[in-house]
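J.: Next input, structure requested:
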Amino acid sequence: MAIIHKTTMTPGKMELLADWLPAQPWYVPTGRPPGPSRAGGFRLDDPQGEVGIEFMVLTEESEGGPVAYHVPLTYRGAPLKGAEAALIGTSEHGVLGRRWVYDGTRDPVLVGQLLSLLQGRAAAQAQGLSDTRDPSVTTEFDGRTLPVPLLPPVRPRTAHTARDTEIALGDGPRLAVSRVLRPLDPAGAAPGAIGRVTAGWNTPDGTAHRGIFAALYTG
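T.: Next up, the predicted model:
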């Protein structure tokens, strides 16, 4: 069970992400300094109790209206070997001390727990509360298509598109993590996917949306 500490981080998460976001291939330029705000998300527990796992939604105004970004994060008490390119930054936590903050799509612990969530072996947790499930996060998985459990790679191999980060899972399956979220279209929600994670967020005007946060494909 992840314990949510009511304390400070210096620099804060939003400061780290405001520097990191504009360098990502899926970021929508605004022509002004980045100013993301938190808009939703959830957490997963690390079975070993060592790595913090958070799926954060940020919104930012652009010329075409607000853009919602999905940023999976991991928080570690020591550097992740071989993941220098995935490091977002370091921060001093008021209780836990120095934390190394990573792009979670390249952290095997987050990828493993996301696969467990998809397969019904893990439960989404509330973003800001300890030991509290988040029933608004829903999953679908066609367990007949792939062996269960599907295990993550030791070092996730990722490729970025304009809206997604794709994680290779061996020779065939791939996990597509949405980076620019779109409101759910029931008629065309991740066509061809054998598994999906759906969750919600709010736009700055308070409008609630739901969309696909991650989808699993056979190839």
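J.: contacts and neighbour counts: CA atoms only from here.
T.: OK.
J.: need the strands for this structure, in chain order.
T.: 9-10, 37-44, 52-62, 65-76, 87-93, 97-103, 138-141, 157-160, 164-168, 174-178, 195-202, 208-217 (DSSP state E).
J.: got the angle for the fourth one vs strand 174-178?
T.: Spelled out, it's strand 65-76. Interaxial angle, strand 65-76 versus strand 174-178 (axes from the mean of the first three to the mean of the last three Cα atoms, to 10 degrees): 120 degrees.
J.: How about the second one?
T.: If you take the same axes, to 10 degrees, strand 37-44 sits at 150 degrees to strand 174-178.
J.: And strand 37-44, what does it pack against?
T.: Identification of packing neighbours for strand 37-44 by 3 or more Cα pairs under 8 Å, 6 or more residues apart in numbering; DSSP states H and E yields strand 52-62, strand 195-202.
J.: returning to what we had before: looking at the strands of the chain, which one is packed in the most?
T.: Comparing the strands of the chain by mean neighbour count (mean count of other Cα atoms under 10 Å), strand 174-178 comes out on top with a mean of 24.
J.: what's in contact with the lengthiest helix in the chain?
T.: When the chain is parsed with DSSP state H, its longest helix is helix 108-118. Applying Cα atoms under 8 Å, 6 or more residues apart in numbering, the contact partners of helix 108-118 are 44-46, 51, 53, 74, 104-105, 122-124, 139-141, 149-156, 195-197.
J.: Following up with a second sequence; could you model it the same way so I can compare the two?
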Amino acid sequence: MALLHRASIVPTKLEAINAWLPQQPWALDAGEVETLGAFRFDDPAGEVGVETFLVRDAAGGVLQVPLTFRGAPLPDGERWLVTTMEHTVLGPRWVYDGCGDPAYVATLAATIADAAGEAREVVRQDDGTEVERDPSARAHGTGGAAPLADTALDVGRALGEDAVTDVDGWTLVRVGGATLGVSRHPAAAPSDPPAGVLTGHAGEATGPLLLATLTR
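T.: Got it, this is the predicted structure:
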């Protein structure tokens, strides 16, 4: 379950994404993007927010932007830092490209391997009550692939530079004897997706998309 708070955030998540994307080799021509939807994964330790955004670029294409949100800097994570932001409930937050953050890598791998889906979203109200809401995007793993090192990654340190590469619109993360492929420009998913992939969609804004793969 992802516990959310009614709060103001500066900069907003979309502002942070728009400022960061032009520096990425897979998004040089993205222009101003708009959010189509987002889904979250559960961090088992409950420390790191893990949220993936599906956004539409200026040309009408879909980009996938996974982010992590931390209450303290990720050691050795400067390469992956997207921005810092102020959250009116949680205080300062350090925001990272998920592909460099083991918390995202572990939760993505586990979701694929376990044929699981996005986390439930529960919003804590000002009076302390909690209300569940529907995610604005959905994701589902197809199972059939062993998670990376049983997903027991060291969530305290960023992944080494040689573990993460960008190739033809995909970010490849090699760790634990396996490779996670994160599609930065997700295309339509096959009607009968194979084992070892993550598919998802942002409501009626997109059809089923192939978001990620897990291979050994």
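J.: Once they're superposed, what TM-score comes out?
T.: Counting by TM-score structural alignment, normalised by the length of the second structure, the TM-score of this superposition works out to 0.82. Behind it: 202 aligned residues with a Cα RMSD of 2.6 Å.
J.: circling back to that earlier point, want to try TSV for the helices and strands packed on strand 37-44 of the first structure, with distance to residue 5 of the first structure as columns?
T.: Shown next, in TSV, are these (distance: least, Cα to Cα, whole Å):
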stretch	distance to residue 5 of the first structure
strand 52-62	11
strand 195-202	23
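J.: Would you check how far apart residue 217 of the first structure and residue 200 of the first structure are?
T.: Distance, residue 217 of the first structure to residue 200 of the first structure, using Cα to Cα, to the nearest Å: 22 Å.
J.: counterpart of residue 106 of the first structure in the second structure?
T.: The equivalent of residue 106 of the first structure in the second structure is residue 100 (alignment by TM-score structural alignment).
J.: hang on, isn't that match packed against residue 77?
T.: Yes - using Cα atoms under 8 Å, residue 100 of the second structure and residue 77 qualify as a contacting pair, with a distance of 7.4 Å.
J.: Enumerate every residue touching the residue mapped onto residue 16 of the first structure from the second structure.
T.: Structural alignment (TM-score structural alignment) places residue 16 of the first structure against residue 16 in the second structure. Contacts for residue 16 of the second structure (Cα under 8 Å, 6+ apart) come out as 82-83.
J.: What separation do you get for the aligned partner of residue 69 of the first structure in the second structure and residue 196 of the second structure?
T.: Superposed on the second structure with TM-score structural alignment, residue 69 of the first structure falls opposite residue 63. From residue 63 of the second structure across to residue 196 of the second structure, the span is 21 Å (Cα to Cα).
J.: Also residue 79 of the second structure?
T.: When residue 79 of the second structure is compared with residue 196 of the second structure (using Cα to Cα), they lie 28 Å apart.
J.: before we move on, back to that, go through the helices and strands packed on strand 37-44 of the first structure and name the closest to residue 160 of the first structure.
T.: Nearest to residue 160 of the first structure, of all these, is strand 52-62, at 17.6 Å by Cα to Cα.
J.: Please report how far the match of residue 69 of the first structure lies from residue 4 of the second structure.
T.: Relative to residue 4 of the second structure, residue 63 of the second structure is positioned 24 Å away (Cα to Cα).
J.: which ones are touching the closest residue to residue 18 of the first structure other than its chain neighbours?
T.: Here the nearest residue to residue 18 of the first structure in space, its sequence neighbours aside, is residue 34; by Cα to Cα, 6 or more residues apart in numbering that works out to 5.7 Å. The contact partners of residue 34 of the first structure, taken as Cα under 8 Å, 6+ apart, are 18-19, 21-22, 60.
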